[in-house]
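S.K.: This is a predicted model, with the sequence first.
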Amino acid sequence: MPTARKQQISLSDTPYYHCVSRCVRRAFLCGEDAVTGKNYEHRRGWVEMRMLYLSRLFAIEICAYAVMSNHTHIVLCVNVEKAKKWTADDVLTRWHQLHKGTLLTQQFMRDGHIPSHLTPFLDATIETYRQRLMDVSWFMRELNENIARQANREDECTGRFWEGRFKSQALLDESALIACMAYVDLNPIRANVDKTPETSAHTSIKMRIRSAKRNRQPNLLNPFIGHSKEERTNGLPFDLKEYLELVDLTGRIIYHDKPGSIDLSLAPILQRLNVPAESWIIMATQFEQHTCTAVGTEAILTDYYQKFDYKRRPKINKTKALLA
């Protein structure tokens, strides 16, 4: 039986999640159908634009993503503190860009006030919307439903476009986070769709490299803030330059299909996180095969599974060997 979503999303344990959505049709989400010859490549743009648009409305930031021919990978970060700081106007303005809301919320946004006896109802509605705008399930719902409707309209058909629900993994520590991000960023390289990260269309790594050439970071992606975190409280706890070098080096090994190892002198992130080079190659190329609902060291995983009363610890031995 599938694990309940509430047992997969636990913001008290981690704000980082890896979400995967797969298409169920023979016809591709993107790419070219070898049978009909019809090209669906433009749908990659649909997914990317919608995802980045939602990240501006939700208190959910994009760490990494890759839009493939029949599935999408997204690494998300839920920014709870950001959502808590929103005013009532902030929440309703964001929600009304996605849905009509209620007659009460429409009246409040139009007139700036409502009868006092209706205030408790308005406050409850605003709190409901606030929770939805920092909910991973709602984010993926707003993304996948929109794409499914567009695809059905284009294909002139009805029915299910995606699998029953998206897959999610909790990334419990920095090692799991960086391994998952690299795995997602290198998806096109591993699938032999592209030769280099900077030419991988509709991926976060291409966007980051393009911005890095101008000495900046993409506004629409969760920024790298380095080890000190300085004045920022939210962002990826890695150095951007180190991460790009690590992904580039890993990509070269994958593309040339060599079993070689990474020179640790060129990978300070791995040294700091104490991840063996051999384990890194496996995690960056086979992340989903060796992980399950949650990813982290043995101690962190044990606490996580005990908290949610798991009867068994899926793939704990594989993860232990890689992230010991």
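M.R.: Yep, it's here. Treat the numbers as computed from the prediction; the structure is a model and nothing was measured.
S.K.: CA atoms for contacts and neighbours, from now on please.
M.R.: Noted.
S.K.: Find the nearest non-adjacent residue to the spatially most central residue of the chain, please.
M.R.: With distances taken as C-alpha atoms, centre = their mean, the chain has Val75 as the residue nearest its mean C-alpha position (2.2 Å). Spatially, and ignoring its direct neighbours in sequence, Val75 is nearest to His18 (4.4 Å; C-alpha to C-alpha, 6 or more residues apart in numbering).
S.K.: now that neighbour, what's its secondary structure?
M.R.: Three-state call for His18 (DSSP: H, G, I helix; E, B strand; the rest coil): strand.
S.K.: my read: it touches Ile178, true?
M.R.: No. His18 is beyond contact range of Ile178, at 11.2 Å (criterion: C-alpha atoms under 8 Å).
S.K.: Surely Ala170 forms part of a strand?
M.R.: Yes. Under three-state DSSP, Ala170 falls within a strand.
S.K.: In the protein, which helix is the longest?
M.R.: Longest among the helix segments of the chain by residue count, using DSSP state H, is helix 136-155.
S.K.: roughly how far out does that one sit from the chain middle?
M.R.: 16 Å (C-alpha atoms, centre = their mean, to the nearest Å).
S.K.: For that helix, buried residues please.
M.R.: Val136, Ser137, Phe139, Met140, Leu143, Asn144, Ile147, Ala148, Arg149, Ala151 (16 or more other C-alpha atoms under 10 Å).
S.K.: let's bring in a second model and compare:
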Amino acid sequence: MGNHFHLLVTMRPEDEVSDKEVQTSFQRRYGDEYTLMPGQIPFYRQKWTSLSEYVKEIKQGFTRVYNKKRGRKGTFWAERFKSVIVEKGETLINCLAYIDLNPIRAGLVDRPEEYHWSSLGYRFRSSRKDGFLSWNLGLKEYNVKSPKERLRLYREFVYARGGVDLGKGRILDAIALPENVERFIQRTRFFTDAGIIGSREFVRQGFELFRDIIRPKRERKPHRIQGLDQVYSLKRLT
């Protein structure tokens, strides 16, 4: 976007990453010029399974390149990133659709795949060239088809959610809950500020798991998001 970006990523816990995977990642990143010592493995395992470190490297790397290109100095990003824990399945694919529809809401393009810096646009141009983006789109029916078919199904889902015109007056709002299109657009803040978003049980369990990090002043209960069926938020947003 003009002054920020959105990422939907799967972070793996440290205990699910083997020593061999850390060594392989190290060699891919630094080549044969450097050798990873056994005592360094825990450090890199922690570093490469940390969301904060992941975002930090992206932002710092971009800033270095941008500053060099523009002949400027100093920081580029004004604030710390915000993060939301998203449940797999229906909530996840709605979150991905929210991200891909951002350029439409901002008036940058007429169709989401026309925006070069989005996952939908990238998949349209490079869907069969590499494995840069995951094809796990959150729903079982999107995982059993060919990449081309998954792309078609997901595109229809995004168009329906955003009420996007296909051309010649045709709108794919009959494919995925057309009565919720406007409500979906009005509830988009939940995908950036909810804290935890998903089913009631997912939000409840997430709160208990991260209670020591959240440190709430009072007990938090899942709040239902009106207009999004069976989706709850950790925070009550207006």
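M.R.: Looks like it came in fine. Keep in mind the model is a prediction, meaning the values are calculated, not measured.
S.K.: TM-score, when you put one on top of the other?
M.R.: Scored against TM-score structural alignment, normalised by the length of structure 2, the superposed chains reach a TM-score of 0.72; 215 aligned residues with a C-alpha RMSD of 3.6 Å.
S.K.: just to revisit the earlier point, which residues touch the residue nearest to Val75 of structure 1?
M.R.: Residues counted as contacts of His18 of structure 1 (C-alpha atoms under 8 Å, 6 or more residues apart in numbering) are His73, Ile74, Val75, Leu76, Ser168, Gln169, Ala170, Leu171, Cys180.
S.K.: which one of these sits closest to Leu54 of structure 1?
M.R.: Of all the contacts of His18 of structure 1, Leu76 has the smallest distance to Leu54 of structure 1: 11.8 Å, by C-alpha to C-alpha.
S.K.: what's the counterpart of the closest one in structure 2?
M.R.: Matched to structure 2 by TM-score structural alignment, Leu76 of structure 1 sits across from Val9.
S.K.: what's the answer for Leu54 of structure 1, then?
M.R.: That one, Leu54 of structure 1, aligns with nothing by TM-score structural alignment.
S.K.: Tell me, how many residues neighbour Asn143 of structure 2?
M.R.: Per other C-alpha atoms under 10 Å, the neighbour tally for Asn143 of structure 2 reads 14.
S.K.: Please apply the same query to Pro42 of structure 2.
M.R.: 13.
S.K.: separation between the residue lying closest to Val17 of structure 2 once chain neighbours are set aside and Asn180 of structure 2?
M.R.: Spatial nearest neighbour of Val17 of structure 2, chain neighbours left out: Arg45 (7.1 Å); criterion: C-alpha to C-alpha, 6+ apart. Separation of Arg45 of structure 2 from Asn180 of structure 2 (C-alpha to C-alpha, to the nearest Å) stands at 42 Å.
S.K.: Give me the more crowded residue out of the two.
M.R.: Higher neighbour count among Arg45 of structure 2 and Asn180: Arg45, with 21 against 18, using other C-alpha under 10 Å.
S.K.: List the buried residues in whichever strand or helix holds that one.
M.R.: Assigned by DSSP states H and E, Arg45 of structure 2 falls within helix 41-47. Neighbour counts over helix 41-47 of structure 2 (16+ other C-alpha under 10 Å) mark Ile41, Tyr44, Arg45 as buried.
S.K.: Check the gap between the alignment partner in structure 1 of the second one and Leu103 of structure 1 for me.
M.R.: Residue correspondence, TM-score structural alignment: Tyr44 of structure 2 in this structure matches Tyr129 in structure 1. When C-alpha to C-alpha is applied, the distance between Tyr129 of structure 1 and Leu103 of structure 1 equals 14 Å.
S.K.: what does Ala179 of structure 1 give?
M.R.: 46 Å.
S.K.: now Leu322 of structure 1
M.R.: 54 Å.
S.K.: Compare the two and say which is more crowded by neighbours.
M.R.: Leu322 (20 against 9).
S.K.: where along the stretch 101-250 of structure 1 do the strands fall?
M.R.: Assigned by DSSP state E, counting those that start in this stretch, the stretch 101-250 of structure 1 shows strands spanning 167-171.
S.K.: quick one: Tyr98 of structure 2 and Phe190 touch, right?
M.R.: No. Using C-alpha under 8 Å, Tyr98 of structure 2 makes no contact with Phe190, being 10.1 Å away.
S.K.: which residues in the stretch 151-300 of structure 1 form helices?
M.R.: Applying DSSP state H, counting those that start in this stretch to the stretch 151-300 of structure 1 gives helices spanning 174-185, 187-190, 204-212, 240-255, 268-273, 277-290, 298-307.
S.K.: Need the winner for burial among those.
M.R.: Ranked by mean neighbour count, the helices of the stretch 151-300 of structure 1 are led by helix 174-185 with a mean of 24 (mean count of other C-alpha atoms under 10 Å).
S.K.: That helix corresponds to what range in structure 2?
M.R.: Using TM-score structural alignment, helix 174-185 of structure 1 pairs with 89-100 in structure 2.
S.K.: what comes into contact with the matching stretch?
M.R.: 6, 8, 86, 112, 118-120, 137-140, 157-158, 161, 188, 191, 197-198, 231.
S.K.: Stretch 197-215 of structure 2 too?
M.R.: 84-88, 91, 190-191, 196, 220-224, 230-234.
S.K.: related to what we said a few turns ago, go through the contacts of His18 of structure 1 and name the one nearest Leu92 of structure 1.
M.R.: Out of the contacts of His18 of structure 1, the member with the shortest distance to Leu92 of structure 1 (by C-alpha to C-alpha) is Leu76, at 22.7 Å.
S.K.: Please name the residues that touch the closest one.
M.R.: Pro15, Tyr16, Tyr17, His18, Cys19, Ile60, Glu61, Ile62, Cys63, Ala64.
S.K.: mind redoing it with 10 Å?
M.R.: 15-19, 55, 60-65, 136, 139, 170-171, 181, 221-222 (C-alpha atoms under 10 Å, 6 or more residues apart in numbering).
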